[in-house]
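Chemist: Quick one: sequence plus predicted model below, questions after.
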Amino acid sequence: MVSYKDAGVDIEAGNEFVERIKPFVRSTFNENVVGGIGSFSGAYRLPSGYKNPVLLASTDGVGTKLRLAIDSGKFDTIGIDLVAMCVNDLICNFAEPMFFLDYYASEHLDIKNASEVVKGISQGCKIAKCALIGGETAEMPGIYKKGDFDLAGFSVGIAENDEVDRTKFVNEGDTLLALKSSGIHSNGYSLVRKLFFEKLNMKFDDKFDRSNLIDTLLEPTRIYVPEFLKFKDKINALAHITGGGLVENLPRVLPDGLGANIYLKNLEIPYVFGYMSKYVEQSEMFRTFNMGVGMVIIASKENAKFITENSDAYQIGEIVKGEKRVNLI
């Protein structure tokens, strides 16, 4: 007789995993969560107080940053990245994140490692003020190699219908503010890995800036939901700076006839990007990485002053008449 376990899938391990992560999941619940853990789907009440609400959804992964987490055996922060990549997109359409779901697929379920990942997801959800209301775990021997797994995240937020399209709120003369990134975030890691580990032959525990290299590279993506909620009534538009960098992401919130001037001398570029710039062309750096700017706020001059006085945001440029593009000056 052949069992499912003989084929590489351990149902009991899956059940044990669910029990282990329940405290992490429950810690993200709020008054809008309906029911608990273990049903066929997650349920969430729509918040009250909206005049004409619309739901917005975002999904993402963490790219090949996951490869570094797997190879280094460091799983405590990659879940934060997963949440960040979804909720940071939602707030660019003025959606307040409500709930999050994850998908964890592996060759074989390692309960300890998977629990660390979900713990990180729950931490990210708490920062983003959203509930982790469900997820799925799949063991797929024959699809994934031994020790490998993949992650996907899904988040839903709510916004007023007339606030979703931010381009109509952007005006000539508005100020561009940078909210600092925590590092590389979760984009460009194929280039990162090729540079540090193939070209330069560096090791995870090599000293780099003020920590080990692997700790720098796995620094979790910053979640900007707290800043969004704090300054929502003073923000004209937001741009999440991910793959494509400033030059490709900022134009997504610009109306026709307006462009953005960014002054390079104003940018506070972290050490890791300065180091990589010794080996990578500047144009490639700005098309691949956030260069220290994780989120751009567009605000009127008056509101920009208030935001900079009450956060780590700082001015990097302005909105000008012209082609819908970013000018690096």
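Modeler: Here it is on my side, so go on. These figures come from a predicted structure and were not determined experimentally.

Chemist: can we go C-alpha only for contacts and neighbour counts from here?
Modeler: Fine.

Chemist: The stretch 201-329 of the chain: helices as residue ranges?
Modeler: Here the stretch 201-329 of the chain has its helices, by DSSP state H, counting those that start in this stretch, at 213-217, 225-231, 245-249, 271-276, 282-288, 301-309.

Chemist: Buried deepest among the ones you listed, which one?
Modeler: helix 245-249 (a mean of 22; mean count of other C-alpha atoms under 10 Å).

Chemist: helices and strands around that helix, which ones?
Modeler: For helix 245-249, the packing partners by 3 or more C-alpha pairs under 8 Å, 6 or more residues apart in numbering; DSSP states H and E come out as helix 282-288, strand 326-328.

Chemist: how about CSV for the helices of the stretch 201-329 of the chain, with distance to T28 added?
Modeler: Shown next, in CSV, are these (distance: least, C-alpha to C-alpha, whole Å):
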stretch, distance to T28
helix 213-217, 26
helix 225-231, 15
helix 245-249, 30
helix 271-276, 33
helix 282-288, 33
helix 301-309, 28
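
Chemist: if we compare the ones you listed, which one ends up closest to R325?
Modeler: helix 245-249 (7.2 Å; C-alpha to C-alpha).

Chemist: Would you mind measuring from E16 to R26?
Modeler: Counting by C-alpha to C-alpha, to the nearest Å, the separation of E16 from R26 is 16 Å.

Chemist: More neighbours: these two, which one.
Modeler: R26 (16 against 11; other C-alpha atoms under 10 Å).

Chemist: so how far is G36 from that one?
Modeler: R26 is 8 Å from G36, by C-alpha to C-alpha.

Chemist: Could you tell me how far the closest residue in space to S182 that isn't next to it in sequence is located from L82?
Modeler: Spatial nearest neighbour of S182, chain neighbours left out: R222 (5.6 Å); criterion: C-alpha to C-alpha, 6 or more residues apart in numbering. Separation of R222 from L82 (C-alpha to C-alpha): 11 Å.

Chemist: neighbour count winner among these two?
Modeler: L82 (28 against 24).

Chemist: what does the helix or strand that one falls within rub up against?
Modeler: Per DSSP states H and E: L82 is located in helix 78-90. Helix 78-90 is contacted from outside by 56-62, 66, 69, 96-97, 100, 117-125, 128, 151-157, 185-186, 218, 220-225, 240, using C-alpha atoms under 8 Å, 6 or more residues apart in numbering.

Chemist: Toward the C-terminus from it, list the very next helix or strand.
Modeler: strand 96-106.

Chemist: Run through the helices of the stretch 1-150 of the chain in chain order.
Modeler: Here the stretch 1-150 of the chain has its helices, by DSSP H, counting those that start in this stretch, at 11-26, 65-72, 78-90, 111-128.

Chemist: Would you format these as CSV with distance to F169 included?
Modeler: Below are the helices of the stretch 1-150 of the chain laid out as CSV (distance: least, C-alpha to C-alpha, whole Å):
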stretch, distance to F169
helix 11-26, 37
helix 65-72, 35
helix 78-90, 17
helix 111-128, 24
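
Chemist: Okay, one more to line up with it:
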Amino acid sequence: MNYADAGVSLSRADEAMVGVKKSVRSTFNPCVLGDVGNFGGLFTLKHLGFKDPVLVSSVDGVGTKLKVDIEMGSHTLPGQDIVNHCCNDILVQGARPLFFLDYVAMGSLEPQVMDSIVVGMAKACRENDMVLIGGETAEMPGFYAKGDYDISGTIVGVVERDNIIDGSRIHPGTKILGLPSTGLHTNGYSLARKALFEVAGYTPQSRVECLDKTIGEALTVPHRSYYKSLIDLTNAKKIDGLVHVTGSGFQGNIPRILPADVDVVIDRTSWEVPAIFKLIQQAGTVEKDEMYSTFNMGIGMLVFVDDKNLADVEAHLKAKNEPYYMVGEVVKGSKKVLFKD
């Protein structure tokens, strides 16, 4: 026997790496030392001019959104999802991204699929001024069903120590702006799939009157990044807190940055909830508070701003063509999320 008899093909891996290497190199900048294929990626901070740099890291996956991507054949989109998601996770602490590492596992390595996944990652890395510095591809026969795969990613960024955003300056009277999402982003898909496909009987190819695209197309819109819209404001210390509205929604994420003596009041009438969320709620007969504790409901990032900086922040967002809503305010309390309807 040989490795191929066990279901692992080194020749397929070599074929897949041809396109992968091209995509990875398209993200490189002068901080990268070495080339694709080294045991470890080398990155120097020398050219970045930081005085007291603090590295910020995060790791995440795409979750069961992949099931919809796979059925739709949208293999470039999960790579964008994972990079943008991770970028937002370190942005909320004021960090700019430096480099990204990916992990892709599938039952039988399909070079075209692998190439598409990394094309998507490389696209998002370039858009976020970040290097795709390395990764791991695992062929795992018998572990994943035919056509299935999983991806995860690790991001490393940097922030000046005195620019770290930790929410400590949030106080009663702080205003909260909401920046729109592009849909579900990468959270809540187990509930969305159950409600739409199992309960309501839709398929990813189904069309419904309230959507301008198929249900599958609405569910696979990539998770967006807020880096370009917000990084200058974080560097200028105009923002007192940021919340990436991901898994656990509003109730689970907002308290992570709140001081112990404040609550947040979110006005749920201040923005129009996108149709895809309404469809999920109706299809699964999901309670309203459950929707807000699972999904972003159309708001992907919350920006906490002191009154003295509000005009500057709003002017900056308008200059960046970044839509926003005044969605809430901070009040005295004990780290709770309250809703106004």
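Modeler: Good, I have the coordinates. The shown structure was predicted, so the numbers you read here are calculated from the model rather than taken from an experiment.

Chemist: Got a TM-score for the pair?
Modeler: Here the TM-score for the pair of chains, by TM-score structural alignment, normalised by the length of the first structure, is 0.96; 328 aligned residues with a C-alpha RMSD of 1.4 Å.

Chemist: residue contacts, the residue nearest to S182 of the first structure?
Modeler: R222 of the first structure neighbours (C-alpha under 8 Å, 6+ apart): 81, 84, 181-182, 185, 294.

Chemist: so how far is D102 of the first structure from it?
Modeler: R222 of the first structure is 18 Å from D102 of the first structure, by C-alpha to C-alpha.

Chemist: repeat for D60 of the first structure
Modeler: 10 Å.

Chemist: Need the residues touching each of those two.
Modeler: Joint contacts of D60 of the first structure and D102 (C-alpha under 8 Å, 6+ apart) are 152-154.

Chemist: got JSON lines for those residues, with secondary structure too?
Modeler: Below are those laid out as JSON lines (DSSP: H, G, I helix; E, B strand; the rest coil):
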{"residue": "A152", "secondary structure": "strand"}
{"residue": "G153", "secondary structure": "strand"}
{"residue": "F154", "secondary structure": "strand"}
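
Chemist: related to what we said a few turns ago, for E172 of the first structure, which of the helices and strands packed on helix 245-249 of the first structure is the nearest?
Modeler: strand 326-328 (13.8 Å).

Chemist: Output the residue interval of the second structure matched by the closest one.
Modeler: Under TM-score structural alignment, the alignment places strand 326-328 of the first structure onto residues 337-339 of the second structure.

Chemist: Contacts for the matching stretch, please.
Modeler: Under the contact criterion C-alpha under 8 Å, 6+ apart, stretch 337-339 of the second structure has outside partners 250-251, 254-255, 263-268.

Chemist: Leaving aside the residues adjacent along the chain, what's closest to I80 of the first structure?
Modeler: Nearest residue to I80 of the first structure in three dimensions, chain neighbours excluded: G124, at 4.5 Å (C-alpha to C-alpha, 6+ apart).

Chemist: Next up, the contacts around the aligned residue in the second structure for the one you found.
Modeler: Aligning on TM-score structural alignment places G124 of the first structure opposite A124 in the second structure. Residues near A124 of the second structure by C-alpha under 8 Å, 6+ apart: 79-80, 83-84.

Chemist: Most neighbours of all these, which one?
Modeler: Busiest of the contacts of A124 of the second structure [other C-alpha under 10 Å] is V83, holding 33 neighbours.

Chemist: circling back: tell me how far the residue nearest to S182 of the first structure lies from G294 of the first structure.
Modeler: 7 Å.

Chemist: Check the contact lists of these two and give me the overlap.
Modeler: Joint contacts of R222 of the first structure and G294 (C-alpha under 8 Å, 6+ apart) are 181-182, 185.

Chemist: so can I have a markdown table of those residues showing distance to T288 of the first structure?
Modeler: Below are these laid out as a markdown table (distance: C-alpha to C-alpha, whole Å):
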| residue | distance to T288 of the first structure |
| --- | --- |
| S181 | 14 |
| S182 | 16 |
| H185 | 11 |
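
Chemist: ranking these by neighbours, who comes first?
Modeler: Highest count within those by other C-alpha under 10 Å belongs to H185, 26 neighbours.

Chemist: What distance do you get for that one to K168 of the first structure?
Modeler: H185 of the first structure is 29 Å from K168 of the first structure, where distance means C-alpha to C-alpha.

Chemist: quick revisit: distance from the match of strand 326-328 of the first structure to the first structure after superposition?
Modeler: Aligned to the first structure and superposed, stretch 337-339 of the second structure gives a mean residue distance of 0.9 Å (mean C-alpha distance after the TM-score superposition for the first structure).

Chemist: That stretch: which residues count as buried?
Modeler: 337, 339 (16 or more other C-alpha atoms under 10 Å).

Chemist: repeat for stretch 201-208 of the second structure
Modeler: Result for stretch 201-208 of the second structure [16+ other C-alpha under 10 Å]: buried residues 202-204.

Chemist: and which of the residues you listed is nearest S11 of the second structure?
Modeler: Distances from S11 of the second structure to these, taken by C-alpha to C-alpha, are shortest for P204, at 33.9 Å.

Chemist: Apart from its chain neighbours, what residue comes closest to P323 of the second structure?
Modeler: Counting by C-alpha to C-alpha, 6+ apart, the residue nearest P323 of the second structure is L179, at 6.3 Å.

Chemist: Check F28 of the second structure too.
Modeler: V131 (5.4 Å).

Chemist: Quickly note the distance from the one you found to L91 of the second structure.
Modeler: The spacing between V131 of the second structure and L91 of the second structure, counted by C-alpha to C-alpha, is 16 Å.

Chemist: Please, which helix or strand holds V158 of the second structure?
Modeler: Per DSSP H and E: strand 149-160 holds V158 of the second structure.

Chemist: Identify the residue range in the first structure corresponding to that strand.
Modeler: Under TM-score structural alignment, the match for strand 149-160 of the second structure is residues 149-160.

Chemist: what's the distance between that stretch and the middle of its chain?
Modeler: 10 Å (C-alpha atoms, centre = their mean, to the nearest Å).

Chemist: What lies in contact with it?
Modeler: Residues from elsewhere that reach stretch 149-160 of the first structure (C-alpha under 8 Å, 6+ apart): 50-62, 66, 82-83, 86-87, 90, 93-107.

Chemist: Now for A138 of the first structure: which residues touch it?
Modeler: 104-106, 109.

Chemist: could you redo the last one with a cut-off of 7 Å?
Modeler: A138 of the first structure is in contact with 104-106, counting by C-alpha atoms under 7 Å, 6 or more residues apart in numbering.

Chemist: That concludes my questions; thank you for your assistance.
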